[in-house]
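Trainee: Sequence plus predicted model, see below.
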Amino acid sequence: MIFEALKPQVSQIVSNTEKTVNERLLNICELLETHIEYYNWVGFYFRNGDKEELLLGPYVGAPTDHTVIPFGKGICGQVAVSNKNFVVPDVSAQDNYIACSITVKSEIVIPIFVDGKNIGQIDIDSNTPDPFTEADERFLEYVCNEVSKILP
């Protein structure tokens, strides 16, 4: 499976201390977007200090206007509140969805925890309807766990 092949590459990116944290996060986005054909937009959002909002971090894919997302709004904002994975097979069926692009059909968001605290998330949009499986969730949990090692 492609996920097993990508895990060592994710770990290698994370452990490359010659690059900044943001450079490593961008490299992870590039790796995932390049090697998983239905990952069309890959990015990170992080809690903005003590504010109840998320700020867009490194990402690859189409530009987005959604650089700040209030907690509770959209899929990312809901994950910031629930602390749980959120897989959306069909974004058009979600009432509380923030459309980034008309081509997006589905989304998966996995929280990142540091010392038990939800400090951000990885957000992936797909132009393919319902492509995400439990294997995607487990792989992205692995990615988030690796990323948590380099976050303050």
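Mentor: Great, that's in hand. Numbering: from 1, shown residues only.
Trainee: going forward, measure contacts between C-alpha atoms and count neighbours the same way
Mentor: OK.
Trainee: Tell me how many other residues crowd the closest residue to Val109 other than its chain neighbours.
Mentor: Leaving aside its sequence neighbours, Val109 sits nearest to Asp123 (Cα to Cα, 6 or more residues apart in numbering; 4.5 Å). Asp123 has 22 neighbours, counted by other Cα atoms under 10 Å.
Trainee: Use this one as the comparison:
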Amino acid sequence: MTFSELKPEITNITSNSLTSVDKKLLKICELLEAHIDYYNWVGFYFKNGDKHELKLGPYVGEPTDHTIIPFGKGICGQVAVSNQNFVVPDVKAQDNYIACSITVKAEIVVPIFVNGENIGQIDIDSNTADPFTEADERFLEFVCKEVAKIL
């Protein structure tokens, strides 16, 4: 499916009032991982209360030991501080990268804002080198805006 075909699917998931937030987030992860062949791990991290750390939320892909990530550490931790998208074409070229799997070659992280506050992010790992384009960023920004409506 193309990004434009996936957008209404995302909206359908987020607008379903009978489904819990965590189930909606998991359905989004499953949808993206199933329909974008270079999205090999898709998950959400959220600010862990008042702590300066992220806590893993729903995800699909290989299990990860990184259930808590301090602000500033790794790509996700850097996005928690910078409030900016972070596209990593080659994870081996990043000094502050937390390796989750030896198969991961690239990563993209896009923050989720609620009332102007960065409360979490979508994190996507790819086993393909340099797969992410500006179209991925715009699409994932759309996903994060939809997710923000249910948080």
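Mentor: The structure has been received and is ready for your questions. This structure is a prediction, so every number in the text was calculated from the model and none was measured.
Trainee: returning to what we had before: show me the residues around the residue nearest to Val109 of the first structure that make contact.
Mentor: Trp41, Val42, Gly43, Phe44, Tyr45, Cys76, Glu107, Ile108, Val109, Ile110 (Cα atoms under 8 Å, 6 or more residues apart in numbering).
Trainee: and which of these is nearest to Val91 of the first structure?
Mentor: Glu107 (7.0 Å; Cα to Cα).
Trainee: ok, that closest one - how many residues close by?
Mentor: Counted with other Cα under 10 Å, Glu107 of the first structure comes out at 27.
Trainee: Kindly confirm my reading that it forms part of a strand.
Mentor: Yes. Under DSSP: H, G, I helix; E, B strand; the rest coil, Glu107 of the first structure falls within a strand.
Trainee: what's the matching residue for it over in the second structure?
Mentor: Under the alignment defined by TM-score structural alignment, Glu107 of the first structure is paired with Glu107 of the second structure.
Trainee: in the second structure, which residue is closest to the centre?
Mentor: Nearest to the mean C-alpha position of the second structure, counting by Cα atoms, centre = their mean, stands Ile122 at 1.6 Å.
Trainee: got the buried residues for the helix or strand containing that residue?
Mentor: Assigning secondary structure by DSSP states H and E places Ile122 of the second structure in strand 117-126. Using 16 or more other Cα atoms under 10 Å as the burial criterion, the residues of strand 117-126 of the second structure that qualify are Asn118, Ile119, Gly120, Gln121, Ile122, Asp123, Ile124, Asp125, Ser126.
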